[in-house]
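Trainee: take this sequence and fold it.
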Amino acid sequence: GYDKVNQLRHVRFFGDIHGMVEHMRKHADIIRPKFEMVEDVFAKNLEGLGIGEWTKPNGGYFISFDTMPGCAKSVVAHCKKAGVKLTAAGATFPYHKDPDDKNIRIAPTYPTLDDLKTAANLFTLCVKLVSAEKILSTKTGEDIKELDEAKPEEVMAEAM
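Mentor: Sure thing, here's the model as predicted:
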């Protein structure tokens, strides 16, 4: 059945519902600046470009970011190459299968504010890069991903 010992620990720690609410306020005071900073970076770097949308949560521990369709996995991969570890693209979907490959769950609670600011700026740069590749690929019919994976000298040889 239920873990009565753990329930007792919670009752003793929080005392009552007011104790729990006060404890959660402390959590909010710690993580609110992180969410606000990520929102500021996203707005400054991406707002109005039409290449991404994100939630502005009022509570909770995640920001849900939607890239252009077909771009989420590539954004996560570019971030990983640059040293920023993100939750796998599509993690919010059953079996991690996002049919549009556009959702990324951002968890800004753990890093320091400085590290988070660097990561958020890098994330927005990757969103811009992958979105530009997608738009160019759509307009030119070229497979930009092949160019992205090729060695620079191979790309230059083909261009000449």
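Trainee: C-alpha only now, for contacts and for neighbours.
Mentor: Fine.
Trainee: now for whichever strand or helix holds Lys134, which elements pack on it?
Mentor: Using DSSP states H and E, Lys134 falls within helix 113-140. Counting by 3 or more Cα pairs under 8 Å, 6 or more residues apart in numbering; DSSP states H and E, the packing neighbours recorded for helix 113-140 are helix 17-46, helix 72-81, helix 144-149.
Trainee: most tightly packed of these?
Mentor: helix 72-81 (a mean of 19; mean count of other Cα atoms under 10 Å).
Trainee: how near is Ser131 to Ala43?
Mentor: 16 Å (Cα to Cα, to the nearest Å).
Trainee: let me redo that: Glu153
Mentor: Taken as Cα to Cα, the span from Glu153 to Ala43 is 37 Å.
Trainee: same check on Lys26?
Mentor: In terms of Cα to Cα, Lys26 sits 26 Å off from Ala43.
Trainee: same question, Ala132
Mentor: 18 Å.
Trainee: now Ile31
Mentor: Counting by Cα to Cα - Ile31 and Ala43 are separated by 19 Å.
Trainee: helix, strand or coil for the nearest residue to Trp54 once chain neighbours are set aside?
Mentor: With Cα to Cα, 6 or more residues apart in numbering as the criterion, Trp54 has its nearest non-adjacent residue at 4.3 Å, and that residue is Phe65. Assigned by DSSP: H, G, I helix; E, B strand; the rest coil, the conformation of Phe65 is strand.
Trainee: alongside the first, I'd like the structure of this one:
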Amino acid sequence: MASVTLKGNALTTIGNLPTPGTKAPNFSLTKNDLSTAQLSDYSGKKVVLNIFPSIDTGTCAQSVRQFNQEAAELENTAVLCISKDLPFAQARFCGAEGIDKVEVLSDFKDGNFGKAYQVDFADGPLQPLHSRSVVVIDKNGSVVYNEQVAETTEEPNYKAALEALINA
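Mentor: So this is what the prediction gives:
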């Protein structure tokens, strides 16, 4: 289990993120049109997984905005913003914010993504939402970078994630 905090209070996740050098676990997530997206759909592309508790919080919303602005401009790259929010809430947010360069995906149906990537909170007030994390996957499907943000209310290290993406 990974240890993180929420406003200084200790929380744990159900496990640890996939480590660099390992094959990224496949997943099935729900798109805004209620169709299914799988990691295999992005085969041959570099992929950023921006994982967070809820798009309706300031820090989570900012991470979607930031990745929409920065990483989405890179070639042969898919930026997937993943939470357990309903696809309708994700679509509403993206429409209101003009978010159009990243894809928001929901793990609301069965939570298998959270289990595969070990990001579900195991305890605390956000259980069973996802811990704020970033995973970068190269075009061959291998993890090249991961970050589980130590304090849930803080943003991820965009610079490190983007450098890993560029070098992947």
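Trainee: mind checking the TM-score on these two?
Mentor: Comparison of the two superposed chains (TM-score structural alignment, normalised by the length of structure 1) gives a TM-score of 0.31, and 71 aligned residues with a Cα RMSD of 3.8 Å.
Trainee: which one, of the helices and strands packed on helix 113-140 of structure 1, ends up nearest to Leu136 of structure 1?
Mentor: With Cα to Cα, the closest approach to Leu136 of structure 1 among these belongs to helix 144-149: 7.5 Å.
Trainee: any residues touching the closest one, and which ones?
Mentor: Helix 144-149 of structure 1 has contacts (Cα atoms under 8 Å, 6 or more residues apart in numbering) with Glu133, Lys134, Leu136, Ser137, Val155.
Trainee: now those residues: which count as buried?
Mentor: Buried members of the contacts of helix 144-149 of structure 1, scored by 16 or more other Cα atoms under 10 Å, are Glu133, Lys134.
Trainee: which members of the contacts of helix 144-149 of structure 1 are the farthest-apart pair?
Mentor: The farthest-apart pair in these, when distances are taken by Cα to Cα, is Lys134 and Val155, at 17.9 Å.
Trainee: returning to that earlier point: also compute the angle for the helix holding Lys134 of structure 1 relative to helix 72-81, please.
Mentor: Relative orientation of helix 113-140 of structure 1 versus helix 72-81 (axes from the mean of the first three to the mean of the last three Cα atoms, to 10 degrees): 130 degrees.
Trainee: buried sites along helix 113-140 of structure 1?
Mentor: Using 16+ other Cα under 10 Å as the test for burial, helix 113-140 of structure 1 gives 113, 116-117, 119-128, 130-131, 133-134.
Trainee: Val136 of structure 2 - that's part of a helix, no?
Mentor: No: counting by three-state DSSP, Val136 of structure 2 falls outside a helix, being strand.
Trainee: who's in contact with it?
Mentor: Val136 of structure 2 neighbours (Cα under 8 Å, 6+ apart): Lys46, Val47, Val48, Leu49, Val143, Val144, Tyr145, Asn146, Ala161, Ala164, Leu165.
Trainee: isn't the second one up against Phe67?
Mentor: To tie it back to what came earlier, the one meant is Val47 of structure 2. No: using Cα atoms under 8 Å, Val47 of structure 2 is not in contact with Phe67, being 11.8 Å away.
Trainee: now do the shared contacts for these two.
Mentor: With Cα under 8 Å, 6+ apart as the test, Val47 of structure 2 and Phe67 both reach Val79.
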